[in-house]
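Visitor: I'd like to go over a predicted model; first the sequence, then the structure.
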Amino acid sequence: MSTSTTDRVALVTGGSGGIGRAVAERLAQDGLAVAVHYAGNRARAEETVAAITAAGGRAVAVGGDVADENAMSAAFDAVESAFGGVDVVVNTAGIMILAPIATFDLADLDRMHRTNIRGTFVVAQQAALKVRPGGAIVNFSTSVVRTQLPSYGAYVASKAAVEGLTLTLARELRGRDITVNAVAPGPTATPLFLDGKDDATVANFAEATPLERLGRPGDIAEAVSFLAGPARWVNGQVLYANGGLA
């Protein structure tokens, strides 16, 4: 049972679609007011806000480049202005570009790492300054850090950095009563994962788990809900939400 109450506030980066939208909607169901962050697609963020408010929740949309410290400082200020503070920050914003390391385009490397590493760092930095006691910071890694599939090298490098940042920040926030963890999803049926994969490839990923299916965005949102609410004794950890994928 969630310990979330109606005076708690969450900011979900990348909250306008895929896993981010599922997380925003789940936290709203848990009773949190939710700020749905978007980078460029305000209309999709407003759709998420509308879905939350139609279900009786409270939500606003906030925009900004996660890698821009001024934009994210303004986003946090907007959340505090709307709801009075910030208790939970969930970093779902990220991009994935796949190619072998030997032929990986370095411009793509820089673009991906700007969002996945710098973006997570900037948001985590703001969270470390502004999250209230009793709060939680949840970053996003990937199960491929452990499975190490070919063509995922650059993406894994960015997410391994997120794990290192997460575990260090948990220790730096000693005495603040703020937990810092990461969720590492397995193959999940989102546009980010499905893009560019044929049916056979998707089927192989589904069969790789003992549960013999892809994850659903709601499965990942459930893990975030746990870390954001009742899991006050889980800190400095990476939670693999992947259906038992090795």
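Guide: Yep, that arrived.
Visitor: Only C-alpha atoms from now on, for both contacts and neighbour counts.
Guide: Noted.
Visitor: quick check: longest strand of this protein.
Guide: As assigned by DSSP state E, the longest strand anywhere in the chain is strand 131-140.
Visitor: and the longest helix anywhere in the chain, how far out from the chain's middle?
Guide: Ranked by residue count under DSSP state H, the longest helix found in the chain is helix 153-172. When distances are taken as C-alpha atoms, centre = their mean, to the nearest Å, helix 153-172 is centred 13 Å away from the chain's centroid.
Visitor: Check which helices and strands the very next helix or strand once past the longest strand of the chain sits against.
Guide: Next along the chain after strand 131-140, taking DSSP states H and E as the criterion, comes helix 144-147. Counting contacts by 3 or more C-alpha pairs under 8 Å, 6 or more residues apart in numbering; DSSP states H and E, helix 144-147 is packed against helix 153-172.
Visitor: Second structure for comparison follows:
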Amino acid sequence: MSDPVLFSLKGRRALITGASRGIGFTLAQGLGSFGAEIILNGRKADALDTARAKLEQEGIATRGAVFDVTDQDQVIAGIEAVEKEGPIDILINNAGIQFRAPLDQFPRNEWDRLISTNLSSVFFVAQAVSRHMIARNRGKIINICSVQSELARPGIAPYTATKGAVKMLTKGMATDWARHGLQINGLAPGYFETEMNAALVADEKFSSWLCQRTPAARWGKAEELVGAAVFLSSDASSFVNGHILTVDGGLTASV
């Protein structure tokens, strides 16, 4: 069991949504360093080109796939275009947004945007990719969940609702597709230093509370998600299905 091939991604192609920056880009770097060819997805071609250039400087084979994950027609066309060049062996559904507001004043348009980006996109992309994976009787799908798949905080109830739904959608996907040779799991980050959390990182009161609340006593670094993502993408997780792997410094283990 010490064979490093167990975690190797050489010869596999990984599609990562929302991959031009943040956690998505870090996961692209991580999977690429383990041998995967990376397909970066996003809505903006220029942002993907910049991200691709950075990966290629590191010797990681990469290409871009420009389509809006909230538009099912674009998703279907985009996946078909990628599949014509080679199979998608690994899918990481990473695209996501956040919006904070008091629940009684939460704008309807922001509710719709959160549902579309954080939940509907996971269904659209996974469904389109799974049809090809099922035909090959193999494939890995990783849906990015959150500690908010389990816990709520003031001002983000709609976000929490989307991440709770992604957790259960992940379990449902595993229930339907595991028999076809697919492994579908969730990766749930705790509080990480990312662009999306920049305001919270800069908030001394919040950061102080978080460090006291988290057994590890600090924010997470995006690169600390790579090991879990590689595990779920590799043969090492061949009998892991419908599992939500939490990486949160112990936050959800402690009261």
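Guide: Everything's here; your move. No experiment lies behind these values; they were computed from the predicted model shown.
Visitor: circling back to that earlier point, okay, the longest helix of the first structure sits on what stretch of the second structure?
Guide: Taking TM-score structural alignment as the measure, the second structure aligns residues 157-176 with helix 153-172 of the first structure.
Visitor: Mind telling me what element V183 of the first structure is part of?
Guide: If you go by DSSP H and E, V183 of the first structure is part of strand 179-185.
Visitor: what about that strand, how far off from the second structure?
Guide: Following superposition, strand 179-185 of the first structure is found to deviate from the second structure by 0.7 Å on average (mean C-alpha distance after the TM-score superposition for the first structure).
Visitor: Give me the residues contacting that strand.
Guide: If you take C-alpha atoms under 8 Å, 6 or more residues apart in numbering as the criterion, strand 179-185 of the first structure is touched by 134-143, 163, 166-167, 169-170, 220, 223-224, 227, 232, 234-242.
Visitor: Now do the end-to-end distance for stretch 58-72 of the first structure.
Guide: 21 Å (C-alpha to C-alpha, to the nearest Å).
Visitor: Now T53 of the first structure: closest residue in space that isn't a chain neighbour?
Guide: Using C-alpha to C-alpha, 6 or more residues apart in numbering and skipping residues adjacent in sequence, the residue nearest T53 of the first structure is A59, 6.5 Å away.
Visitor: So which other helices or strands are in contact with the longest helix of the first structure?
Guide: Helices and strands touching helix 153-172 of the first structure, by 3+ C-alpha pairs under 8 Å, 6+ apart, are helix 106-113, helix 120-130, strand 131-140, helix 144-147, strand 179-185.
Visitor: Just say which of the ones you listed is most tucked in.
Guide: By mean neighbour count, with neighbours taken as mean count of other C-alpha atoms under 10 Å, strand 179-185 ranks first of those at a mean of 27.
Visitor: looking at the second structure, where would I find the counterpart of the helix or strand following that strand?
Guide: For strand 179-185 of the first structure, the following helix or strand on the C-terminal side (DSSP H and E) is helix 191-194. Counting by TM-score structural alignment, helix 191-194 of the first structure falls onto residues 195-198 of the second structure.
Visitor: now what about the matching stretch, what contacts it?
Guide: With C-alpha under 8 Å, 6+ apart as the test, stretch 195-198 of the second structure has contacts from 22, 97-98.
Visitor: change it to 10 Å
Guide: For stretch 195-198 of the second structure, contacts defined as C-alpha atoms under 10 Å, 6 or more residues apart in numbering pick out 21-23, 96-99, 191-192, 201, 203.
Visitor: Closest one of those residues to E85 of the second structure?
Guide: E85 of the second structure has its nearest neighbour among the contacts of stretch 195-198 of the second structure in R21, at 24.1 Å by C-alpha to C-alpha.
Visitor: Now check the first structure for the residue matching the closest one.
Guide: R21 of the second structure maps onto G17 in the first structure, by TM-score structural alignment.
Visitor: my read: that match touches T48, true?
Guide: Yes: shown here, G17 of the first structure and T48 form a contact pair, counting by C-alpha atoms under 10 Å, at 7.9 Å.
Visitor: Give me the common contacts of the two.
Guide: By C-alpha under 10 Å, 6+ apart, the residues touching both G17 of the first structure and T48 are 24, 36.
Visitor: ok so, going back, can you list the contacts of stretch 195-198 of the second structure in TSV and add neighbour count?
Guide: Putting these into TSV (neighbours: other C-alpha atoms under 10 Å) gives the following:
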residue	neighbour count
R21	17
G22	15
I23	25
G96	23
I97	14
Q98	15
F99	16
Y191	25
F192	22
V201	19
D203	12
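Visitor: Which of the residues you listed fall within helices?
Guide: 22-23, 201.
Visitor: that older thread, for the longest helix of the first structure, could you pull out the residues that count as buried?
Guide: Across helix 153-172 of the first structure, burial judged by 16 or more other C-alpha atoms under 10 Å covers 153-156, 158-163, 165-167, 169-170.
Visitor: residues in contact with V90 of the first structure?
Guide: Applying C-alpha under 10 Å, 6+ apart, we find V90 of the first structure in contact with 10-15, 20, 23-24, 120, 123-124, 127, 136-140, 181-183, 224, 228.
Visitor: again, 8 Å this time
Guide: The contact partners of V90 of the first structure, by C-alpha under 8 Å, 6+ apart, come to 10-13, 137-139, 224.
Visitor: So it lies in a strand, does it not?
Guide: Yes: the assignment for V90 of the first structure, made by DSSP: H, G, I helix; E, B strand; the rest coil, places it in a strand.
Visitor: Show me what it aligns to in the second structure.
Guide: Matched by TM-score structural alignment, V90 of the first structure corresponds to I92 in the second structure.
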